[in-house]
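Engineer: Okay, here's the prediction I keep looking at, along with the sequence it came from:
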Amino acid sequence: MFRAKIFVLLRRPPNLATVFNRQCSSTNENNDVRVRFAPSPTGFVHLGGLRTALFNYLFARKHQGKFILRIEDTDRERIVPGSLESILDVLRWSNIQPDEGPEELGGSYGPYIQSKRTELYHEMIEKLLTTSDSVYRCFCTTKRLELLRREALKNRETPRYDNRCRSLTNEEIQKNLSENVPFTVRLKLQPGPMTINDLIYGSVTYDLSRIEGDPILMKSDGLPTYHFANVVDDYHMSITHILRGVEWLVSTPKHLMLYDAFGWPRPKYAHLPLIVNRDGSKLSKRHDHIRLSTYRNQGYYPEVIINYLTQLGGGFGQLNTANCDKIYSMDELVDAFDLKSVNQNNCKIDLEKIHQLNRLYMKNLIENDPNRIRNDLIEILQKNQEKFQTSLQFDNDYFDKILQWNLERIYSINDLIQEDFLFLWSQPKLTWLNDSSSFDSKQQIQQTLHSTINLLQQIEDFNDKDIILKQLRKLNENELSMKFNLYMKLLRLSLTNLTKGPPVAESIMLLGKNRTIQYLRNAIDYVQSNK
């Protein structure tokens, strides 16, 4: 029973509340800025979550404060194994480094995982039960609560608790406790409007008592709800500013009531505008385009994602209006960040903008840091070795030529291992002879390819596609007995195994003389072996 759990925990030394209060008063006596990113380990990190982390990080750096990572895992049923590791990995990849947090991050305000702080929550709820009339025990059964919910839905009303246990007498409470009746602890919502002074949305007023029943703070299994653990941790970790999504704005009055019930100073709140789809609809976890892993796996650079997020909802003054096609460094973003310029309107995801920014950044890397993009491409090729028929060996000049040529054709370097570009790294397995009815005979195909090889061996300049195309036209007119478009089709099939793709002369220019000739010889062998 919940009561028994509290009874035991309150007698375990040391007293965590005392320890945490001592930390708060001694380590943040100057009221230095402290912010936190507090995700739940319930799945993948999405764009909205990363933006929250980024804005907290930038705010901390802007004000020489601390950025804390806290894991809110009290909803045990929804935990996804590996989520904590994924969160830490995403922050490292994004270059958003917490000053304090779980695992190797450490810090003097830990533990930084809520499931390891349950003793503190029990002490704090017991403190409210014994020193304040702002909370009460609720002995309502699950069955009764379900009946309330069904009745509300039947009447087309929003389900809400009817606050029945608010009016229990002390005798009734003691009787239930003596009989070990399970209970939760609820917060008494204060009647009347409460105004929030938000740093982004200004003065916002809610009267929760008109639309909600008293919320649960501590569940009957002894675990706190989000609202309670959130407030207790923010206070004991000396959080001064809370930057989070606007969907939590309506919950803020509950949190302020808890601060007041404890007699704690309130932090400052800044709620970030909602990110929505381009058509204005809400984001869903079913949508791949909100997953960080989608962009990461497709070869998008973290600098691109970070810069794109700064364009969702303002907050960066002139950087949001000056040159939206420039990739700014983290230091530049820190200098420009200002909560006062964050918009209140919803922010629409623009996938095309992300694509264009990544293309722009690749161009920047080719010009200023070719080793990085070259090494990234090599790593991708090595990871996808199974796609290629032969081992891959190329010099830096070849990598640079391929990257330069493809800048206007691709959005990420991962595109270079898609089917249309596999021939650049290794000749694909040839299968086109099954559909060679356009050609007169296999003998014609072989003779045409032999003639082409002889021609290519005589061309000295392979860096000019126009010269290559001119020579191919001349060969076709003087020696070959097929239409030019059919000749181009044969060469494309022989080099790429594709019916459509890059212009043939450009493909030859990219592959170079030796590789092109080898591909054509392989095609001749392929035709000969398929009798």
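Structural biologist: That came in fine, so what should we check first? Owing to the predicted nature of the structure, the values given are computational and were not obtained by experimental measurement.
Engineer: C-alpha only now, for contacts and for neighbours.
Structural biologist: Noted.
Engineer: And the helices in the stretch 101-250 of the chain?
Structural biologist: In the stretch 101-250 of the chain, helices defined by DSSP state H, counting those that start in this stretch lie at 118-131, 142-154, 170-178, 226-236, listed in chain order.
Engineer: closest to residue 402 out of these?
Structural biologist: Ranking the helices of the stretch 101-250 of the chain by proximity to residue 402 (C-alpha to C-alpha) places helix 226-236 first, at 51.4 Å.
Engineer: Kindly tell me how buried residue 288 is, as a neighbour count.
Structural biologist: Residues near residue 288, counting by other C-alpha atoms under 10 Å, number 12.
Engineer: go on, residue 334?
Structural biologist: Number of residues near residue 334 (other C-alpha under 10 Å) recorded here: 18.
Engineer: which ones are touching it?
Structural biologist: Remark: with contacts taken as C-alpha atoms under 8 Å, 6 or more residues apart in numbering, residue 334 is in contact with 58, 59, 61, 62.
Engineer: at 10 Å what do you get?
Structural biologist: By C-alpha atoms under 10 Å, 6 or more residues apart in numbering, the contact set of residue 334 is 55, 57, 58, 59, 60, 61, 62, 63, 316.
Engineer: before we move on, back to that, pick the most deeply packed of the helices of the stretch 101-250 of the chain.
Structural biologist: Sort the helices of the stretch 101-250 of the chain by mean neighbour count, taking mean count of other C-alpha atoms under 10 Å, and helix 226-236 sits at the top with a mean of 19.
Engineer: Would you tell me which one of the contacts of residue 334 comes nearest to residue 70?
Structural biologist: When the contacts of residue 334 are compared for distance to residue 70, the smallest value, 13.3 Å, is given by residue 57; criterion: C-alpha to C-alpha.
Engineer: one more structure, for comparison:
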Amino acid sequence: MSKPIRVRYAPSPTGLLHIGNARTALFNYLYARHHDGTFIIRIEDTDRERHVEDGERSQLENLRWLGIDWDESPETHDQYRQSERLAIYQQYVDELLAKGLAYKSYVTKEELEAERERQEQAGETPRYINEYLGMSDEEKAAYVAEREAAGIVPTVRLAVNEAGIYKWTDMVKGDIAIEGSNVGGDWVIQKADGYPTYNFAVVIDDHLMEISHVIRGDDHIANTPKQLMVYEALGWEAPEFGHMTLIINSETGKKLSKRDTNTLQFIEDYRKKGYLPEAVFNFIALLGWNPGGEEEIFSREDFIKLFDENRLSKSPAAFDQKKMDWMSGEYIKAADLETIVALCTPYLEAAGRLTDKSDKLIALYKPQLSSADEIVALTDLFFTDFPALGEAEAAFMAGETVPTVLASFKEKIAELADADFTPETISAQVKAVQKDTGVKGKNLFMPIRIAVSGQMHGPELPDTIYLLGKEKALAHIEQVLTSL
């Protein structure tokens, strides 16, 4: 590395932190930390129409929740928001105007739309046609005077070298070259409201902040030649670029869409549902990058040590919600009980289900959780009426030995004193039923589980019966026996 590594994540505060943007932030973070570089947060807030109040706070708060930290940001440095840098941008707009590399454009939105419609109807590729084309100096002066008299506020456009070839060696995709004629003509670098456009401001910011590498999604590839034009016009060296592949829905194979309601796409969603941030970090870090080998669970420190930009995938990254849930479940299993109790308790409290046995209920279902909010549905058995048996459960309960097993078990736990009603003694009574009836295996355990919980599968049976309580367990068994 010939120069210091400085990378940035530059969100627009136009909404919540999306999984794709979180991946961009995370990969830049890992790249900086792996190479002992600097990771910068810059806020690109020049799109005033889409600006969301509190959007910046939401971005930073959710990045922190994920476990990402940074070295420079609007919290530590002045003018790290684009809205605070308008005078800086104006300086370079003026420089390009003075050099004749940019010009004021007085075409109205209505005229642009009409020309675009004409081009589309004619089967032409939509592009801006220089409004001064064919005009003499006198005609240009008269045109400008007329437009200004009409109160039209100009934009500023960069004069594109359409014969130019804009190429770079992409960190992910290799050599890329795009002709200047393919960017749609001279493009706006400053809007009529005085704000710079994205492709202009980002170059000024990246240059002045000495950004060495720009790592972003490949939807930005079309922006790169425009940005290279600005570097060229200002005589600056461009940073290295790396464009990560799209994230696709693993089920549809299509680009991840906000309409995919079965997929949690915003970091806020994971926070609200009670995922462990370490699990979400781990999952996102493997979207389009892999360390090699079969292992999939890594700590943040592992990722920093292992991160290699040469292993960024050239194929689309498949977002699989089931895999996210599996990974989260692995993290919850590995976490200490105190952490998971703290994570689950607010959900039980909101559902009105906090009791003196809440910690034990959470411990019972901890191996089944992929997110803390699931604790509410999992504990329905303990707070609602006995559920109607499903088709598979009802079919199993038609077995010949089921009444014998249930009657025996009911009798044995009914004889237990309340003080003796513990998981250990309950387990002993199940073994006693086996001895008395000669029934064993699935035909012994399954009828008891279904009769008590209404389900064929669940956590440890003695613990479930203990937490359900003697009275409720007997009532459930009696209810099932009566229906047989």
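Structural biologist: Thanks, I have it. Here the structure is a predicted model, which means the values were calculated and not measured.
Engineer: tm score of chain vs chain?
Structural biologist: Overlay of the two chains. TM-score (TM-score structural alignment, normalised by the length of structure 2): 0.82; 453 aligned residues with a C-alpha RMSD of 3.7 Å.
Engineer: ok, back up a step: CSV please, covering the helices of the stretch 101-250 of structure 1 and showing distance to residue 405 of structure 1.
Structural biologist: CSV is the format used below for the helices of the stretch 101-250 of structure 1 (distance: least, C-alpha to C-alpha, whole Å):
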stretch, distance to residue 405 of structure 1
helix 118-131, 58
helix 142-154, 61
helix 170-178, 76
helix 226-236, 52
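Engineer: Nearest to residue 511 of structure 1 among those would be which one?
Structural biologist: Using C-alpha to C-alpha as the measure, helix 226-236 is the one of the helices of the stretch 101-250 of structure 1 that comes nearest residue 511 of structure 1, at 58.9 Å.
Engineer: elements contacting the closest one?
Structural biologist: In this structure, helix 226-236 of structure 1 packs against helix 16-27, strand 34-37, helix 118-131, strand 216-218, helix 252-262, with contacts taken as 3 or more C-alpha pairs under 10 Å, 6 or more residues apart in numbering; DSSP states H and E.
Engineer: By how much does that helix deviate from structure 2 on average?
Structural biologist: When structure 2 is overlaid, helix 226-236 of structure 1 sits 1.2 Å from its aligned residues on average, using mean C-alpha distance after the TM-score superposition for structure 1.
Engineer: Show where that helix falls in structure 2, residue numbers please.
Structural biologist: Counting by TM-score structural alignment, helix 226-236 of structure 1 lines up with residues 198-208 of structure 2.
Engineer: Run the chain-centre distance for that stretch.
Structural biologist: Mean C-alpha position of stretch 198-208 of structure 2 versus that of the full chain (C-alpha atoms, centre = their mean, to the nearest Å) differs by 26 Å.
Engineer: can you check stretch 345-364 of structure 2 too?
Structural biologist: Centroid separation between stretch 345-364 of structure 2 and its chain, computed with C-alpha atoms, centre = their mean, is 29 Å.
Engineer: which residues touch that stretch?
Structural biologist: Residues external to stretch 345-364 of structure 2 that are found in contact with it (C-alpha under 10 Å, 6+ apart): 272-274, 336-338, 340-344, 366, 368-369, 372-380, 382-383, 458-461, 463-464, 467-468.
Engineer: Around whichever residue in structure 2 pairs up with residue 510 of structure 1, how many other residues sit close by?
Structural biologist: Correspondence of residue 510 of structure 1 to structure 2, assessed by TM-score structural alignment: residue 463. A count of nearby residues for residue 463 of structure 2, using other C-alpha under 10 Å, gives 19.
Engineer: about what we covered before: closest one to residue 89 of structure 1 among the helices of the stretch 101-250 of structure 1?
Structural biologist: Between residue 89 of structure 1 and the helices of the stretch 101-250 of structure 1, the shortest gap by C-alpha to C-alpha is with helix 226-236, which sits at 23.5 Å.
Engineer: Skip the chain neighbours and tell me the closest residue to residue 252 of structure 1.
Structural biologist: residue 196 (7.6 Å; C-alpha to C-alpha, 6 or more residues apart in numbering).
Engineer: give me the number of residues near the aligned partner of that neighbour in structure 2?
Structural biologist: Using TM-score structural alignment, the partner of residue 196 of structure 1 in structure 2 is residue 168. The number of residues packed near residue 168 of structure 2 is 19, by other C-alpha under 10 Å.
Engineer: Tell me which residues touch residue 167 of structure 1, please.
Structural biologist: When the contact criterion is C-alpha under 10 Å, 6+ apart, the partners of residue 167 of structure 1 are residue 136.
Engineer: distance of residue 317 of structure 2 from residue 28 of structure 2?
Structural biologist: Relative to residue 28 of structure 2, residue 317 of structure 2 is positioned 17 Å away (criterion: C-alpha to C-alpha, to the nearest Å).
Engineer: which of the contacts of stretch 345-364 of structure 2 are buried?
Structural biologist: Buried subset of those (neighbour count, 16 or more other C-alpha atoms under 10 Å): 273-274, 337, 340-341, 343-344, 366, 368-369, 372-376, 378-379, 382, 461, 463-464, 467-468.
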